[in-house]
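> no letters, just coordinates:
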C-alpha cells in the first residue's frame, strides 16, 4: 500500500519525538535533603539513593542544603530544571507544615510534583537518662508540676519534631520549653549529654542511642507498637488515648517535571519499597514502607497540610 507524504510524516512523527527525547538519567541525579546530615530525612534519602543508583546506573548524589526549616533547600529544588536530575527528599515539615509557618515564601510549596511516598516514621518520645521520668504518665506529671521547666529539642523551628511535641502538649495539657537546633544531629548530641531533657523524633536518629543505653524511650507516637521496637509502648496506651503523630518522607520534583518521568521514578521507588531486605532495613529504623501512586501521595500531602496547619493556628506556633 502506498502512503502519501502526509500519512508518512504522521506515522513517523511519534518515533521522531521519541528519538528527540534525551535519555534519563544521562548524568548524576541530585537528591537534595534540605537539612543537616544525621536526621531521618537524610538517613532515608541515602538508603533510597543507593538503590536508585544501582537501578538506573547513575549516581544519586545526596546534597544537604539546610536552612530556614528546610525552605532554602526546597526553593533550590523548586527552581531547578524539571528534567528529573534534581529531586528532593521532602517530609511532613517541608511539604505540610511550612506553608502554615512561612506565609511570605517566594515559591509555592504546593506546586512540587509528588513522585513517591517513601515511608512513615513514628516519633519516639526519648529523654535524657538524667530525667527522673520513667514513662509517659510520669513525664506528664513532671511537666504539669512545673510548667515550662522541661526543655524539648528539635531540628529547628517548625521541624517535624517541634510540631509533634506541640501536638503532644496540646493532647496532654502540658507546657514545655522549645529549644530549636540547626539540625537533628546536633540536637541528639545535646540530648545525650543532658543539655536538654527530651525530644520527639523519628526512629532513625532515636533508636541507635536508645539501644546503646545513651537515652531512654518512654513511648512512640503511632497507634500500634512497632515490630522492631515492640518493648516500647505507644503514647496512646499510656493514657493519651488516640494520640498519633507520624513523620513521613517522600520524593518530590520541580514543577513541570514530565509525567512519564515521574511514573518511571515512582515505579522504581515502589519496587524498592517492595523488596523484603529494604523493608526490613526500614523496619529496623522504625520506618514503614508506603508505596503509593503519585496521585495518592499528592492527596496525602494536601490532607496533612490541612491537619497540621490547623494545629499550628490553634497553638499559635511561630518561628520566634
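Thanks, I have it. If you're wondering where the values come from, they're calculated on a predicted model, not measured in any experiment.
> from now on I want contacts and neighbour counts done on CA atoms only, so please keep to that.
OK.
> now the strands: where do they sit in the protein?
Along the chain, the stretches classed as strands by DSSP state E are 29-33, 60-64, 86-91, 113-128, 151-154, 177-180, 198-202, 215-220, 246-253, 287-289.
> residues near residue 278, how many?
Residue 278 sits with 17 neighbouring residues when counted by other C-alpha atoms under 10 Å.
> I'd guessed it sits against residue 272; true?
Yes. In terms of C-alpha atoms under 8 Å, residue 278 counts as a neighbour of residue 272; the distance is 6.8 Å.
> where exactly do the helices run in the stretch 201-320 of the chain?
Along the stretch 201-320 of the chain, the segments classed as helices by DSSP state H, counting those that start in this stretch run 203-211, 259-273, 276-284, 294-315.
> what's the burial count for residue 181?
Look at residue 181: counted by other C-alpha under 10 Å, it has 17 neighbours.
> also this one, for the comparison:
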C-alpha cells in the first residue's frame, strides 16, 4: 500500500500546475537537513548551497533540524510554500526504510516532490584485522563456524549499515549480533577498537584504517565494483549472489512545486555538482555522482522502498 502512495504521491508533485520560475530565487533559499552538522549529508548540503549561492546570487542557508525520525526536518519542508525557497536535503532512509520501521511517522512521501538525485555512497564490508581473514569467503567460513559469536556494528537502527548487514546475513546463512551506534564515526571507532567485528560503511570513511592496519576491507557492498577501487570484488561475486546495498542523497521540495521550477533547481544543482570543486568533494568522500529526471527519481524511491520493505519483513523487524 505504501509503495502505491510513493508512486502516486510523487507523481502528484510532478504534474502540478506549471508556474513561473524566471524570477526564482526571489529570497533566501533554505536547505533543511535532517542530521546534525558534520556528517556527510550536512557536508553535501553545504557544498550545493555554496555553489547555488555563487550561481544565483542569493544566500542559500543550511539549517540542521534533527529529531523525531526526520519528522522535524521533513515537516518544515512539507508545510512550506511550494515556491522552491525551502528544500529538503536527505539520504534515502526517510522515504525508503523509515516508513516500515516507525508506526506513527509524522510525514508522508506524498507531501514531497523529488527534484534532484545527488550521489550514491560507496559501501563496503570491513572487518577487524584481528580476525585474520583476507577475503569475504574466509570471513563467511569463520562466521559459519561461530554462529552468534561474532557481532557487527552499524550507524544506527534502520540505517543502510544495519538493514544491509541483516540482508547479507540472511543470504549468506550466518548470524551475528547487532551493535547499533549513533552515527558512522562511533561505529568505525568500535570496529577499530575491536568492540565489533564487522561493518558496512562508506569506503572513504574506513579506508584510512585499512591503511593503518586496523581493519580489512573485504568486498564492495554495492551492485557493481566501485570506481575508487575497481579491483575489489563485490559481495555478489564473492559467494553471496544477489546481494547489494545502496544509499543515496537527494533534494526534495513541497509536493505542489510546478515542473518548471523543479527543473530550474535540478539544472542548477546539476551545474554545481559538475564543477571541479564539487567533483573533488564527491571523490574525496567516495560518492558517485548520479543523475535522474524527477520521474526516474520517483521510480527509484519506489523501487528502493519495495526492496527495504522486503528486507525488513524478512528479518522480522517490527515497526515501533
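Structure's in. What do you need? Quantities reported herein were computed from a predicted structural model and do not represent experimental measurements.
> rewinding a little: can you lay out the strands of structure 1 as JSON lines showing distance to residue 301 of structure 1 and mean neighbour count?
What follows is the strands of structure 1, written out as JSON lines (distance: least, C-alpha to C-alpha, whole Å; neighbours: other C-alpha atoms under 10 Å):
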{"stretch": "strand 29-33", "distance to residue 301 of structure 1": "18", "mean neighbour count": "24"}
{"stretch": "strand 60-64", "distance to residue 301 of structure 1": "22", "mean neighbour count": "20"}
{"stretch": "strand 86-91", "distance to residue 301 of structure 1": "9", "mean neighbour count": "26"}
{"stretch": "strand 113-128", "distance to residue 301 of structure 1": "9", "mean neighbour count": "27"}
{"stretch": "strand 151-154", "distance to residue 301 of structure 1": "22", "mean neighbour count": "24"}
{"stretch": "strand 177-180", "distance to residue 301 of structure 1": "25", "mean neighbour count": "18"}
{"stretch": "strand 198-202", "distance to residue 301 of structure 1": "19", "mean neighbour count": "29"}
{"stretch": "strand 215-220", "distance to residue 301 of structure 1": "22", "mean neighbour count": "25"}
{"stretch": "strand 246-253", "distance to residue 301 of structure 1": "10", "mean neighbour count": "26"}
{"stretch": "strand 287-289", "distance to residue 301 of structure 1": "16", "mean neighbour count": "23"}
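> how about the ones you listed in a markdown table, adding distance to residue 259 of structure 1?
Formatted as a markdown table, those follow (distance: least, C-alpha to C-alpha, whole Å):
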| stretch | distance to residue 259 of structure 1 |
| --- | --- |
| strand 29-33 | 17 |
| strand 60-64 | 20 |
| strand 86-91 | 14 |
| strand 113-128 | 9 |
| strand 151-154 | 36 |
| strand 177-180 | 38 |
| strand 198-202 | 31 |
| strand 215-220 | 37 |
| strand 246-253 | 11 |
| strand 287-289 | 23 |
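> ok so, going back, would you list the helices of the stretch 201-320 of structure 1 in JSON lines and tack on distance to residue 142 of structure 1?
Formatted as JSON lines, those follow (distance: least, C-alpha to C-alpha, whole Å):
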{"stretch": "helix 203-211", "distance to residue 142 of structure 1": "21"}
{"stretch": "helix 259-273", "distance to residue 142 of structure 1": "41"}
{"stretch": "helix 276-284", "distance to residue 142 of structure 1": "31"}
{"stretch": "helix 294-315", "distance to residue 142 of structure 1": "21"}
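> deepest-packed of these, please.
helix 203-211 (a mean of 20; mean count of other C-alpha atoms under 10 Å).
> give me the angle between that helix and strand 215-220.
130 degrees (axes from the mean of the first three to the mean of the last three C-alpha atoms, to 10 degrees).
> who does helix 203-211 of structure 1 touch, helix- and strand-wise?
helix 40-56, strand 113-128, helix 184-193, strand 215-220 (3 or more C-alpha pairs under 8 Å, 6 or more residues apart in numbering; DSSP states H and E).
> and that helix against structure 2, how far off on average?
Superposing on structure 2 and averaging over aligned pairs (mean C-alpha distance after the TM-score superposition for structure 1), helix 203-211 of structure 1 comes out at 3.6 Å.
> please state the offset of that helix from the chain centre?
In terms of C-alpha atoms, centre = their mean, to the nearest Å, the gap separating the centre of helix 203-211 of structure 1 from the centre of its chain is 16 Å.
> ok, now stretch 307-320 of structure 2?
18 Å.
> next, the distance between the ends of that stretch.
Counting by C-alpha to C-alpha, to the nearest Å, you get 20 Å between the two ends of stretch 307-320 of structure 2.
> next one: stretch 142-155 of structure 1
One end of stretch 142-155 of structure 1 to the other measures 24 Å (C-alpha to C-alpha).
> in it, what's buried?
For stretch 142-155 of structure 1, burial by neighbour count (16 or more other C-alpha atoms under 10 Å) applies to 142, 143, 144, 150, 151, 152, 153, 154, 155.
> for the second one, which non-adjacent residue is closest in space?
Spelled out, it's residue 143 of structure 1. Spatial nearest neighbour of residue 143 of structure 1, chain neighbours left out: residue 174 (6.0 Å); criterion: C-alpha to C-alpha, 6 or more residues apart in numbering.
> look up how far residue 134 of structure 1 lies from the one you found.
Per C-alpha to C-alpha, residue 174 of structure 1 is found 17 Å from residue 134 of structure 1.
> between the two, which is the more surrounded one?
Per other C-alpha under 10 Å, whichever of residue 174 of structure 1 and residue 134 has more neighbours is residue 174, with 19 against 13.
> for the more buried one, what are its contacts?
For residue 174 of structure 1, the contact set (C-alpha atoms under 8 Å, 6 or more residues apart in numbering) comprises 140, 143, 144, 147.
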